[in-house]
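Student: predicted model, plus sequence, below.
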Amino acid sequence: MWAIRRASVRIKSQPSSSVTFRSSSAKFETTSSSYTDNTNFSEPPPLVSNRSLPINRFYSQTHGNQSFLIGNHSFSSQAGTESSGEEDDAQNNSFSFNDISDSGLISEADKSESESESEDDDIAVKEPQNELNLSDNEEEEEAVETKGEERRGPSGLFKVMVNSSSMVAAKKALDKWVEDGNDLSRSEISGAMFELRRRRMFGKALQLSEWLEGQEKVEFGERDYASRVDLFAKTRGLQKAESYIEKIPEAFRGEVVYRTLLANCVQITHTKKAEQIFNKIKDLKLPITAFSCNQLLLLYKRTDKRKIADVLLLMEKENIKPSLFTYRLLIDTKGQSNDIAGMEQVLETMKTEGLEPDLRCQIVLAKHYIYGGIKDKAKTVLKEIEGDNLKENRRVVSSLLPVYALLGSEDDVKRVWEICESDPRLDECLNAIDAFGRLKKVEEAEVVFEKMSKKWKQLSAKYYTAMLKVYAYNKMLTKGKDMVKLMSDNGCRIGPLTWDALVKLYLESGEIEKADSVLKKASEQIQGKPLFATYMMILDQYAKRGDVHNAEKIFYRMRQDGYVSRFRQYNSLLQAYINAKVPAYGFRERLKADNVFPSKSLVGQLAQVDAFKKTAVSDLLD
C-alpha cells in the first residue's frame, strides 16, 4: 500500500552493529546516539540496515551512505543543517505551503510573492504564495482559487478597513457601517479578509478579526480562531500567537489551530518551535494529518534532508496517505539533489498510488530535467503541458513562459506569448517579462511592461520589481534606478522583493558597497525584513573578496533579523576566512552554540582555517 519506499535507489544493506531500532507511538526524534569524528561534533551513525529502516531507500547515493537513527519518535532538532551542504537559500519557494481555508475568516491565500522568493526559483516552480491552507484537499484548494478569481470588486467591509487610520478609527467606522444596515454576512467577511490578506495587510486583517469576535451576530468557529492565530504570528510573532491559543475556548482549540501555528513556524524556518508544536499535537492526542507532516517535510527539505525519512516513516506508521503535495515536494527534493532517476521513481510511485501529476508537478519535473541537462525529457513534459491546443489550454501559458526561458528557447517563449499577447493577464505579463529578461531580450520585456502599465493603471510593487530584475540580470544600472524612481512616483510600497532586486542590480554592476548600503536601509524599514537570499548575495560577495570584517558584519545583521543557525551562512562566512588566509578562532564553538551540525564540506573548510591544526612541521617543533 505504501509504495513510496520503493521510489528511490536502494541503499545497500550494511551491518547495523551500532544501530538499533525502537518502535513506539508516533513521535519522532533524531537520536543523539552517535559517533564523534575529529571535528568534535556529534554525527549520525554512518551505517544503517535497510531491514531496520526501509524508508531510508528514499535517499539516493547522492546523499552518501550517511543515515540517521529513528529513536523514540519525538521530533528534535539536534542537527540543524543539511548533510549535502545544500540549502534552499530563500526558504525555497518551490513548495511554500499553499493552504487555503474553505470556510471561516481565511477565504483565500495571498497570491503575492513571499519572502521565500529568490534566485532559486530557477529550480523550483513558482506557486501562488498562499498564506495558509486550512484544508487538506487539493481539489478543495483549486475550488477556492477559482472562487477567488471570480470575485468581483472589493467588499464594503474591506474599504472601511483600508480607509481607517487606526484601530480606534476602524472600530468606529465598522460600528457605523453596521448601524447603516450593511450586510455582515460570511461572504462579506470572507471577501474583506481575502482582500486584506492578498495585499498583505495583516495588521488590518487582525484588527477586523478582533472587532468581529466582539460581534454577537458573528459566530466564531475553529477556523476563525485559526485565522486569528495566523494573523498574530504574522504581525506579533510566534510567542504572541502561542499565547493567544491558550485564550481560545477549549472546544475550538483543535488540530486546525495548532497546525496553523506549525505552518507559521515552518514559514520562518523555526525548526525547534515547529518540532515542539508537532509534538504538542501528538501529546494532545489530536489527529496527525498529511498537512502537518507536509509542513515538516517542507521544513526538513530546507534545513536537514536526512530527517525527511523520519517524517515518511511516521506517515507510514500512522497510515497517513501522502498527498499530491507530498509527492511534489519529494520530487523537488530529489531533483535538487540531481537524482533524476530517484525523481522519476517517486513520480512512478505517485502514479501507482492513483495520483496524476498536476501542472505544478510537471513544471517542477521540467525544470529539474533542464538543470540536469536532459533537455529532451524537459521538452516532452512541456509538450504534455501544452496539450493539443494551447489556445484552449490558456491556463498553462503563464507557467510555460519562464520554463521555456530556462530552456533557452526564445522561439517557444515568443510562440507562447503570442497566444495571450492581444489580451494578456497580469500573471502572464509578469512571467513574460521574466522570461524575456532571462533571455536578455530587454526591449521585448519593456514592451510587455508598457502594455501591462497601460492596461492596468495602478500596479503593485511586484510588477515594477519584475522589470527591475530584468535590468539587474542585464547590468543596466541607470535604467534600474529609473524604475525605482518610477515606483516611488507611483506610490508603490518598497518591500523585501524590491530591495532584493535593487541589491542584485548594484551587485551585478560591481558596486558591493552601494548594495550593502541599500541592504542596511532595507533592514531599517518597518514594513518587513530583507530576504535571507538578499543577505546571502552580499555575504557571498564579501566572502569572495576575503573581506572578513564586512562578512562578519553581514552575518551579525542576519542574526539580528532572525536568520540564525543555517548551514549556508556559516559556509559563506568560513569562505571569507579561507580567502583572506586568516585563522577563524572559536568557530567550532560558534557552530555548537547554534546547534549547527557540520557537513563534510564544512568540516573541510574548518580544517583550512584551524589555527591549531597539527602538521608534520609543527609536530617536529613540538
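Tutor: Structure received. These numbers come from a predicted model, not from an experiment.
Student: C-alpha only now, for contacts and for neighbours.
Tutor: OK.
Student: which residues sit in contact with the closest residue to K375 other than its chain neighbours?
Tutor: Once flanking residues are discounted, K375 sits nearest to Y369: 6.2 Å by C-alpha to C-alpha, 6 or more residues apart in numbering. With contacts defined as C-alpha atoms under 8 Å, 6 or more residues apart in numbering, the neighbours of Y369 are 340, 375, 377-378.
Student: and here's the other structure:
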Amino acid sequence: MAAASLFADLLRQARPRNPSVTILRALPLSLRQPSQPLSSGLANSQGLAVEEEPAALVDDLRSRIFRLRFPKRSAMDALDRWVGEGGTVTASELREITKDLRKSKRFKHALEPICTDDMISEWMKVHQESELSDKDYATRIDLLTKVFGLIAAEEFFEGLPSSFKSYEACTALLHSYAAKKQIEKAENLFDRIKELNISSSVFAYNEMMALYISVGQLDKVTVVVDELKRQKVSPDLFTYNLWISSCAASLDIISVRRILDEMAQDPRSDKQWIAYMRLTDIYLAAGQLESSQSSLSEVDKQISQREWITYDFLIILHAGLGNTQMLNDIWKSMKMTKQKMTSRNYICVIGSYLMVEQFKEAGEVIDEWKKSKGQEFHISDCNRLFEALKKTGLSDKAEKFHELMEVYLPKSLCAIFMQILTWMESDGCFQLLPSDHGAKLDLLTKVYTIAEAETYFQKLSSSASKRAAAFPLLHSYVKAKDLQKSEALMYMLQNSGLVVDPHPFNELMKLYIATGEIQSVIKVIQYMKRSKIPLNVLSYNLWMNACGMLYGIMSAETMLMEMTNDKNVEVGWSAYYTLANIYTNAGNHKKAHDALALAEEKLSMRKPPRVSNVLLAAYMRNGWMDKAKSLHLHTLEKGGHPNYKTWEILMEGWVKTTQMDRAVEAPLRL
C-alpha cells in the first residue's frame, strides 16, 4: 500500500539513532527539526542538496568543497589540492565540514553531498588512519548503505579489525539492516551485540522494536522489552512510545494503560513524559480505540489500522517532545498518502497541536477535516476530544479548542449536525453516546434557545448523559448571566454526584465575579477543597482575584503562594497578570509593573496574539507606553504576528498620550 513505505520512512526518522551515526550532525535525527518533509517522495525536486555560499567567494577548504556541484567532481581531489597548496587540515575540521554537508539530508534527491561526505571519510582513512574514531567508522557504514548499498556496508564492516567493531559500528550496521527490513540479519547482529556485552545503551533495542513494528511483527516487540529489562537497560521515551504503539496497534489497551502506569512510576519522568502520557490518555478516550475491534474483519483493514495507529503515536511522541516542525512534517506526509484518514487520526493531530499551543494549525486541521471527502466529520468526535482534554487537566487547551470550534463551525453547520443527531436518535437504529447528547445540547443552545436545551436535558435518563450535557447547559446559563439557573443546576449536579472536576465550578465563579457576588467565590473554593476537587490554574486565578477584591493585596499574594506550592498546577503568565490587575486596582503601580514583567517573562511568543494583547492593554491602562512598545517590538522580533486588536490597543494608547501622528498611522495596519 502507498502508506506502507511512507510509514517505514517516518518510523526510521522518529526512532533514536546511535550517537555514532549522528555525531557529525547538528542534532540526533530523532530530536532535530528537519527542513524537508520526511518522505523521500516529498523532497523538493528543485532544490540543491548543499547550502548556498555568500556572494563574496571565500577561499577556504569548506568553501571549496561546498562549491562542488556535481558528483563527478572529487572532494578528495579538492582536499589533496588544498594540502598541496600548503593548507592545513585536521580531522576535527573535516568532521565539521561533514556535519554541515549532511544537514540537508536530501539523499533521494541528490547524492552529491553524500558522495562528497563519504569521500572525506575515505581521505581521512588514507591520510590520517590514526585519527579515525569509532564514530567515523560508524558514519562510513551509514553512508555506504545510503550511497552504494547494504552489501558495500557489510563488506566494509567485516573487513574492519576486531578492535574497530565497536558498539558504534555494530549499531550503525544494525540501523542499516532495520532500514532495509533485513530481519534475519538484524536479529543475528543484535544477538552478536548482546554477546559482546559492549554497551548498556538502549539504542540497539529501539532499533529492533522499530523494525518489528515496521514489518508488522508486533508480538516480538514485547520480547525485546523483556530482554531489555533482563539486561537492566533503562528505557527512554522512544522505547516506551514504540512499546505503547505496538500494543495500541494490536488493540491491547489494557497493556497500554499498564505501560503508562509504569512510565508514571519511572523516576526519570519529566515534563516531556508527562505531556506524552496526557496525550496518550486523550487519544485513548477521544479516539475510542477500545471500540475499534469490530472494524477489523479484513486483513487489509488490520494492516491499515496498525499503520495509522503507529502514525498517531509518532505524532504523540513529537508533541510530547515539543517538536512542532516534526508535527508539521508528519501531518503533511499523512495528507499525501492515498489511504483514507479516520476521525481518530484527526483527533490525534488536533490534540497534539493544542498540546504544543499551535492553535492556528489546530484550527486548520479542523477545517480540513470538515472539508474532507473521504471522512465524514462528526461533531460528537470533537465533543469527545473536548471532554478528554478537560478530564486530563488541560482546561486551558479545552477552552481554546471550544473557541476554535465556534470559529470553524458556523451556525448553519451546527444546525445540520443537530439534524443528523436528531435523526440518529429518532431512527432507532443508532444509540447516541453520552458525548453525543452533550454535543446535541450544545447545538440546541447555538441554533435555537436555552429553553429547547433545558427541555432536552430534562428528558435525559442516564447519569452519564446528564454529566456530558450539564457543562454546555451551565455554560449557556453563564453566558446569559442567569445566576439563579446556574446555581440550581450546580445544586442538582452536586446532589447527584455528577461534578468531579473544576470546570463547572470555574464557570460558576466567573459568573459570581461578573455579577458582583464575590463572597460566593470563596464559598465555592471552600466546597471544592472539602470535596477534594482539584483546583486548576483558572480556579486559582479566580480565587486570587476574589481575595484581592475582598481582602486586599496581601491576601492575593498568599493565594499566589498557595498556587505556587501546588505541584499539580504550573504558574503561568495569567497568574501574574491577575495579580497585576489587583495591584493596579489597589493603586500600587510599582508592584503592578513588577507583576506584569513576570507575566511577560512567562509569556511564550508562540501563543496567539490575543495573549500578548492582554498584557499590552494592561501596560496601556497604566500609562506605561515604553513597556508596551518594548513588548510589541519583542513580540515582532520573536516572530509573533499582531492582529487588528493589537493595533487598536496601540492606537488607543497613542491617542491618550497625544502621540497623534502614530495614532493616525495605526489604522493603516488594520
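Tutor: Ah, there it is. The model shown is predicted, which means the values in this text are computed figures rather than measured ones.
Student: what does the superposition give as a TM-score?
Tutor: TM-score for the superposed chains, counting by TM-score structural alignment, normalised by the length of the first structure: 0.44, backed by 379 aligned residues with a C-alpha RMSD of 6.3 Å.
Student: which one (most neighbours) among the contacts of Y369 of the first structure?
Tutor: Greatest neighbour count in the contacts of Y369 of the first structure, by other C-alpha atoms under 10 Å, goes to A378: 25 neighbours.
Student: assumed that residue was part of a helix.
Tutor: Yes: under DSSP: H, G, I helix; E, B strand; the rest coil, A378 of the first structure falls within a helix.
Student: any idea how far V403 of the first structure is from it?
Tutor: Distance of A378 of the first structure to V403 of the first structure, given as C-alpha to C-alpha, to the nearest Å: 9 Å.
Student: got it, and E138 of the first structure?
Tutor: Distance from E138 of the first structure to V403 of the first structure, by C-alpha to C-alpha: 24 Å.
Student: these two: which has the busier surroundings?
Tutor: Taking neighbours as other C-alpha under 10 Å, E138 of the first structure and V403 compare with V403 leading, 26 against 14.
Student: give me the element the more buried one is part of.
Tutor: helix 397-407 (DSSP states H and E).
Student: what is that helix packed up against?
Tutor: With contacts taken as 3 or more C-alpha pairs under 8 Å, 6 or more residues apart in numbering; DSSP states H and E, helix 397-407 of the first structure sits against helix 359-371, helix 375-386, helix 410-420, helix 426-438.
Student: returning to that earlier point: quick one: the residue nearest to K375 of the first structure and G335 of the first structure, what's the gap?
Tutor: From Y369 of the first structure over to G335 of the first structure (counting by C-alpha to C-alpha), the distance is 8 Å.
Student: cool, and A466 of the first structure?
Tutor: 26 Å.
Student: after the strand or helix carrying Q272 of the second structure comes which helix or strand?
Tutor: Assigned by DSSP H and E, Q272 of the second structure belongs to helix 271-286. For helix 271-286 of the second structure, the following helix or strand on the C-terminal side (DSSP H and E) is helix 299-321.
Student: buried ones in the next helix or strand after that following helix?
Tutor: Under the assignment DSSP H and E, the closest C-terminal helix or strand after helix 299-321 of the second structure is helix 324-335. The neighbour-count check on helix 324-335 of the second structure (16 or more other C-alpha atoms under 10 Å) flags 324-331, 333-334 as buried.
Student: again with stretch 206-215 of the first structure
Tutor: 206-209, 212.
Student: could you single out the nearest of the residues you listed to Y577 of the first structure?
Tutor: L206 (45.6 Å; C-alpha to C-alpha).
Student: name the SS class of the closest residue to the closest one other than its chain neighbours, please.
Tutor: Once flanking residues are discounted, L206 of the first structure sits nearest to L231: 5.8 Å by C-alpha to C-alpha, 6+ apart. What three-state DSSP gives for L231 of the first structure is helix.
Student: ok, how many other residues are close to L231 of the first structure?
Tutor: With other C-alpha under 10 Å as criterion, L231 of the first structure counts 25.
Student: same check on E562 of the second structure?
Tutor: Neighbours of E562 of the second structure using other C-alpha under 10 Å come to 12.
Student: next SSE after the helix or strand containing it?
Tutor: Secondary structure from DSSP H and E places E562 of the second structure in helix 553-565. Following helix 553-565 of the second structure in sequence order, the next helix or strand is helix 573-585 (DSSP H and E).
Student: helices or strands next to that following helix in the packing?
Tutor: helix 537-551, helix 553-565, helix 589-602.
Student: follow-up on the earlier one: with distance to A143 of the first structure added, can I get the contacts of Y369 of the first structure in TSV?
Tutor: Shown next, in TSV, are those (distance: C-alpha to C-alpha, whole Å):
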residue	distance to A143 of the first structure
I340	32
K375	34
K377	31
A378	29
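Student: rewinding a little: return the member of the buried residues of stretch 206-215 of the first structure nearest to K414 of the first structure.
Tutor: Looking across these and measuring by C-alpha to C-alpha, the closest to K414 of the first structure is L206, at 43.8 Å.
Student: which helices and strands does the helix or strand hosting that closest one pack with?
Tutor: Assigned by DSSP H and E, L206 of the first structure belongs to helix 202-213. Helix 202-213 of the first structure makes packing contacts with helix 156-162, helix 167-179, helix 186-198, helix 222-236 when contacts are defined by 3+ C-alpha pairs under 8 Å, 6+ apart.
Student: and those helices, which is most packed in?
Tutor: Among those, helix 222-236 has the highest mean neighbour count (mean count of other C-alpha atoms under 10 Å), at a mean of 23.
Student: quick one, that helix and helix 186-198 angle?
Tutor: Put simply, helix 222-236 of the first structure runs at 30 degrees to helix 186-198, going by axes from the mean of the first three to the mean of the last three C-alpha atoms, to 10 degrees.
Student: and the closest residue to L143 of the second structure other than its chain neighbours, how far is that from A153 of the second structure?
Tutor: Nearest residue to L143 of the second structure, sequence neighbours excluded (C-alpha to C-alpha, 6+ apart): D118, at 6.3 Å. In this view, D118 of the second structure and A153 of the second structure are 12 Å apart by C-alpha to C-alpha.
Student: swap in L196 of the second structure?
Tutor: 20 Å.
Student: with neighbour numbers in mind, choose between those two.
Tutor: Remark: of L196 of the second structure and A153, A153 carries more neighbours, 23 against 10, as counted by other C-alpha under 10 Å.
Student: which residues touch the helix or strand hosting that one?
Tutor: Following DSSP H and E, one finds A153 of the second structure within helix 150-159. With C-alpha under 8 Å, 6+ apart as the test, helix 150-159 of the second structure has contacts from 141-142, 144-145, 165, 169, 173, 176-177.
Student: since that was my last question, I'll sign off now.
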